[in-house]
Structures are given as C-alpha cells and as structure tokens.
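K.L.:
task: produce atomic coordinates for the following.
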Amino acid sequence: MKLLCVLLSLVVLVGCSNRAVYDNIQLNQRNECFKLPPSQRSDCLDSIDKSYDEYRKEREEIVDDEVAA
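P.N.:
All right, here's what the predicted structure looks like:
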C-alpha cells in the first residue's frame, strides 16, 4: 500500500508542468500580498508581477552562466 501511494505521488508530481508550479507559487505570493495593509500591498504585488516567460528567460540565463563558469 505504501509503495502504491509513493508511485501515485510520483505520477502526480511528474504531471505538474513547470508553468503550473510557477503559477501556483505566484498565486500563493499574491494571496500573501493581500494580507498586508493597503499601503504595502501595491509594492508587494509589483514585486511579484513577472510573467512565466520572463521568469523562464531569466532562469535559463542564470543556468547558462553557471554551466559556462
């Protein structure tokens, strides 16, 4: 039974795309911003406002730089 649960968990994890994970993290961060007072909320939302494509480009540049070093 334990093995079945582990295998099922792995299948579910593999099924999650990078974009889905990113979107979920963004949603959680956005929810945290809305817990802040209005005076801080706008800055918080601005700091996390990055599209997945922007994030992916930046990540690829960092990975490429690390591989080249």
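
K.L.:
only C-alpha atoms for contact and neighbour calcs from this point on.
P.N.:
Will do.

K.L.:
list the contacts for the residue positioned nearest the centre of the chain?
P.N.:
Compute the mean C-alpha point of the chain, and by C-alpha atoms, centre = their mean the closest residue is Tyr22, 2.7 Å away. Residues near Tyr22 by C-alpha atoms under 8 Å, 6 or more residues apart in numbering: Tyr52.

K.L.:
before we compare anything, build this one as well:
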Amino acid sequence: MKLIILVFILFSVVSCSKKALYTNLQYNHTSACEKLKSNQYEDCMSQYSDSYEDYTAKRQGTTLNK
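P.N.:
Down below sits the predicted model:
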C-alpha cells in the first residue's frame, strides 16, 4: 500500500514539474517577444499562446474540446 501511494505521489510531482517547466519556458519566450517590434511581436506571441493542456494534447495527437 505504501508503495502505491509513493508511486502516485511521484507521478504527481513529475506532472507538476513538467507543467511548471512549460510555464516558465512560455514566460521566458513571451518576455523575449516583448523586445520585438509590433508586427514581429504579434507573430512571436502567437507561437507561445498554447496552454500546457493544449500543448500536451497536441503532443499526444489529440485535441481538447473547448
């Protein structure tokens, strides 16, 4: 039983870590976009507009219903 709980906690932490990493990378990318001119800024920001959930769905070949 303890092993099952430990495995569940481990998977939860890994999942949260991936989301935090993705969020941090998105923040860094959008910060870099802010240094661009307006037409380049819009293109840059559109590249980094996906949420983590959208990103993982695309990676898995599925789409989220919104």
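
K.L.:
starting at the chain centroid, how far to stretch 40-59 of structure 1?
P.N.:
Counting by C-alpha atoms, centre = their mean, to the nearest Å, stretch 40-59 of structure 1 is centred 10 Å from the centre of its parent chain.

K.L.:
okay, now the alignment partner in structure 2 of Ile25 of structure 1: neighbour count?
P.N.:
Taking TM-score structural alignment, Ile25 of structure 1 has Leu25 as its aligned residue in structure 2. Look at Leu25 of structure 2: counted by other C-alpha atoms under 10 Å, it has 13 neighbours.

K.L.:
again with the one 3 residues further on
P.N.:
Residues contacting Asn28 of structure 2 under the criterion other C-alpha under 10 Å number 11.

K.L.:
what's the answer for Arg19 of structure 1, then?
P.N.:
The burial count for Arg19 of structure 1: 14, using other C-alpha under 10 Å.

K.L.:
was I right about it contacting Tyr52?
P.N.:
Yes. Between Arg19 of structure 1 and Tyr52 there is a contact under C-alpha atoms under 8 Å: 6.6 Å.

K.L.:
in what helix or strand does the residue nearest to the centre of structure 1 lie?
P.N.:
Secondary structure assigned from DSSP states H and E places Tyr22 of structure 1 in helix 18-33.

K.L.:
other SSEs contacting the following helix or strand past that helix?
P.N.:
Using DSSP H and E, the next helix or strand after helix 18-33 of structure 1 towards the C-terminus is helix 38-47. When contacts are defined as 3 or more C-alpha pairs under 8 Å, 6 or more residues apart in numbering; DSSP states H and E, helix 38-47 of structure 1 sits against helix 18-33.
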